[in-house]
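# Quick one, structure for this:
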Amino acid sequence: MLESRDEWIKKRAYAIWEEEGYPAGRDGIHWEQASSERIALEKSAGKEAKLGAKSKAKRKPTVAVAAVVDEPVGKPAVKRTSKKAVKAKV
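Take a look at the predicted model:
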């Protein structure tokens, strides 16, 4: 679930407060710094979304690559019996 914008700013302001060593009386400054970071993040995400939409149309389709297995290629699990062997058993 996505967190709200205010919740993100609240968590970021708290992280800034911790990084600065728990100073008293700077909560407004931390909130403003976190808010500015969020705005910058939203602007950069918006630009990337616009650029990504244009570049996706020009991209070539990707090809899936088969996984490499370390097991040797061996004989089939079920052995076939020849017609002569079947007649010999009867």
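# From now on I want contacts and neighbour counts done on CA atoms only, so please keep to that.
Noted.
# hey, which helix is longest across the chain?
Longest helix in the chain by number of residues, with DSSP state H as the criterion: helix 27-58.
# how about that one: buried residues?
Buried residues in helix 27-58, counting neighbours by 16 or more other Cα atoms under 10 Å, are found at 30-31, 33-35, 38.
# Tell me the one among those residues nearest to Ala57.
Arg38 (29.0 Å; Cα to Cα).
# Could I get the contacting residues of the closest residue to that closest one other than its chain neighbours?
Distances taken as Cα to Cα, 6 or more residues apart in numbering place Ile9 nearest to Arg38, at 6.9 Å, with adjacent residues excluded. If you count contacts by Cα atoms under 8 Å, 6 or more residues apart in numbering, Ile9 has them with 31, 34-35, 38.
# tell me which element Ile9 falls in.
Counting by DSSP states H and E, the element that carries Ile9 is helix 5-19.
# and for comparison, fold this next one:
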Amino acid sequence: MLESRDEWIKKRAYAIWEEEGYPSGRDTVHWEQASSERIALEKKAGKKEKVDTKPKTDSKPKVKGQAAAVMAAAVAGATAKAATKRASKKTGDAKI
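A predicted model of the protein is given here:
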């Protein structure tokens, strides 16, 4: 998180104020809510860092999600091109 903690809370409290329709006299409530959200984010980020720092037992990286789909499409495309080349050579010989 690049901006300071107070700056983040200030921006979030302002966004909450806007979402609620600009009510007057609720600035403390909005600040407390934003502060609670920031604390929750920091705890979540702390847990994530602890999970990420565990030593990996599998040395081979796993491909997930969209990257797996892209790799599968690339392999399928390469296979299709190779099959097309083989088929065109066979049909070319048969025409003669």
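# Report the TM-score for the pair.
After superposition, the two chains reach a TM-score of 0.64 (TM-score structural alignment, normalised by the length of structure 1), with 74 aligned residues with a Cα RMSD of 2.5 Å.
# hang on, the earlier thing: can you lay out the contacts of Ile9 of structure 1 as a markdown table showing distance to Lys47 of structure 1?
What follows is those, written out as a markdown table (distance: Cα to Cα, whole Å):
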| residue | distance to Lys47 of structure 1 |
| --- | --- |
| Trp31 | 24 |
| Ala34 | 20 |
| Ser35 | 19 |
| Arg38 | 14 |
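# and in structure 2, which of those residues remain?
Retained in structure 2 (both residues aligned by TM-score structural alignment, their matches' Cα atoms under 8 Å) from the contacts of Ile9 of structure 1: 31, 34-35, 38.
# which of those residues lies closest to Ala53 of structure 1?
The closest of those, once distances to Ala53 of structure 1 are taken by Cα to Cα, is Arg38, at 22.3 Å.
# Please tell me how far the closest one sits from Lys84 of structure 1.
Using Cα to Cα, to the nearest Å, Arg38 of structure 1 is found at 80 Å from Lys84 of structure 1.
# before we move on, what about Glu20 of structure 1?
For Glu20 of structure 1, the distance to Lys84 of structure 1 - Cα to Cα - is 87 Å.
# Between those two, which has more neighbouring residues?
With neighbours defined as other Cα atoms under 10 Å, Glu20 of structure 1 and Lys84 compare such that Glu20 has more, 11 against 8.
# and the equivalent of the more buried one over in structure 2, how far is that from Lys54 of structure 2?
Using TM-score structural alignment, the partner of Glu20 of structure 1 in structure 2 is Glu20. Counting by Cα to Cα, the gap from Glu20 of structure 2 to Lys54 of structure 2 is 42 Å.
# again with Asp93 of structure 2
Applying Cα to Cα to Asp93 of structure 2 and Lys54 of structure 2 gives a distance of 60 Å.
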